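Enquirer: No letters, just coordinates:
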């Protein structure tokens, strides 16, 4: 089996592992960002009260929620972090795929904050486009 050719990287540029390490250092640990024991308890309570993925429900699917998402990214703001009115339960796929695309569009000013709810028309359209068969 032939070996893969090496990836071109200009001299002095960090490789993927180094880029990830620097990003993680700058971002801080989960605990440093507020995801501590208090968060784990609040998350567990929220998921017990809202056990289904909001994004899946909005398109007629039934999938358990495993992630508690901050609708509007808190970016370290403690008040926004603990604002339970702005939390939504979702499956990992909705959090990692649909929500990330919506946040990218929101940060570029293409959509407003209401589009960040996984039950929004924008989220439903993305869900259907990215996973049409469910």
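Expert: Received it, and whenever you're ready, just let me know what you need. As the structure is a prediction and not an experimental result, all values here were calculated from the model.
Enquirer: From now on I want contacts and neighbour counts done on CA atoms only, so please keep to that.
Expert: Will do.
Enquirer: quick check, residue 89 in a strand?
Expert: Yes: with DSSP: H, G, I helix; E, B strand; the rest coil as the criterion, residue 89 is part of a strand.
Enquirer: What residue, apart from its backbone neighbours, is nearest it spatially?
Expert: Excluding its sequence neighbours, the residue lying closest to residue 89 (CA to CA, 6 or more residues apart in numbering) is residue 68, at 4.7 Å.
Enquirer: show me the contacts for that neighbour.
Expert: Contact analysis of residue 68 by CA atoms under 8 Å, 6 or more residues apart in numbering lists 43, 46-47, 87-90.
Enquirer: Let me have the residues you listed in a markdown table, adding neighbour count and distance to residue 100 as columns.
Expert: Listed next are the contacts of residue 68 as a markdown table, based on neighbours: other CA atoms under 10 Å; distance: CA to CA, whole Å:
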| residue | neighbour count | distance to residue 100 |
| --- | --- | --- |
| 43 | 20 | 20 |
| 46 | 18 | 21 |
| 47 | 19 | 20 |
| 87 | 19 | 15 |
| 88 | 24 | 14 |
| 89 | 27 | 15 |
| 90 | 27 | 13 |
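Enquirer: putting a second one here so we can go through both:
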């Protein structure tokens, strides 16, 4: 099975993605992760203004098959949360790299992104 792995973002081994735009890092879970989870029924996310440490747990995604912790690809302040997921958690399945994004972080250290997997490295991991 082939999964979408956009090469414009970086990845954590735990299947979160990070996309930096204008100094803000948008975070979600990969196509592979949403497929493994199955139908997402609930997403728990931090509040705007929360301070996250790099690779610290920031929330939970619950599906009909499993509950999985979510990990921050970069440390910093949460500047936005995708409130649409509270009413429509299925967006994580339908569009994991678009409307299914989870939060945006203003990174404390922009170099955190460099420590993440490239798309090629992530594809090797999930192969």
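Expert: Ah, there it is. For clarity, every value in this text was computed on a predicted model and none was experimentally measured.
Enquirer: Got a TM-score for the pair?
Expert: Scored by TM-score structural alignment, normalised by the length of structure 2, the superposition of the two chains gives a TM-score of 0.24; 53 aligned residues with a CA RMSD of 4.7 Å.
Enquirer: ok so, going back, any idea how far the residue nearest to residue 89 of structure 1 is from residue 57 of structure 1?
Expert: Counting by CA to CA, to the nearest Å, the gap from residue 68 of structure 1 to residue 57 of structure 1 is 15 Å.
Enquirer: And for residue 122 of structure 1?
Expert: The gap separating residue 122 of structure 1 from residue 57 of structure 1 is 14 Å, by CA to CA.
Enquirer: One more: residue 103 of structure 1?
Expert: With distances taken as CA to CA, residue 103 of structure 1 is found 20 Å from residue 57 of structure 1.
Enquirer: out of those two, which sits in the busier spot?
Expert: Neighbours around residue 103 of structure 1 and residue 57, counted as other CA atoms under 10 Å, are more numerous at residue 103. The numbers are 20 against 16.
Enquirer: residue ranges of the strands in structure 2, please?
Expert: 10-11, 16-21, 24-29, 40-44, 51-52, 57-63, 67-71, 76-81, 103-107 (DSSP state E).
Enquirer: Would you mind finding the most buried of the ones you listed?
Expert: By mean neighbour count, with neighbours taken as mean count of other CA atoms under 10 Å, strand 10-11 ranks first of the strands of structure 2 at a mean of 26.
Enquirer: The residue nearest to residue 89 of structure 1 should be in a strand, yeah?
Expert: Yes: assessed with three-state DSSP, residue 68 of structure 1 lies in a strand.
Enquirer: what's the burial count for the nearest residue to residue 87 of structure 1 once chain neighbours are set aside?
Expert: Once flanking residues are discounted, residue 87 of structure 1 sits nearest to residue 70: 4.8 Å by CA to CA, 6+ apart. The tally of other residues near residue 70 of structure 1 (other CA under 10 Å) stands at 20.
Enquirer: from what I can see residue 70 of structure 1 touches residue 81, true?
Expert: Yes: with contact defined as CA atoms under 8 Å, residue 70 of structure 1 reaches residue 81; the gap is 7.1 Å.
Enquirer: quick revisit: looking at the strands of structure 2, which is nearest to residue 119 of structure 2?
Expert: strand 10-11 (6.3 Å; CA to CA).
Enquirer: Relative to residue 17 of structure 1, which of the contacts of residue 68 of structure 1 is nearest.
Expert: residue 90 (29.2 Å).
Enquirer: who does whichever strand or helix holds residue 124 of structure 1 touch, helix- and strand-wise?
Expert: Using DSSP states H and E, residue 124 of structure 1 falls within helix 121-130. Based on contacts counted as 3 or more CA pairs under 8 Å, 6 or more residues apart in numbering; DSSP states H and E, the elements that helix 121-130 of structure 1 packs against are helix 54-58.
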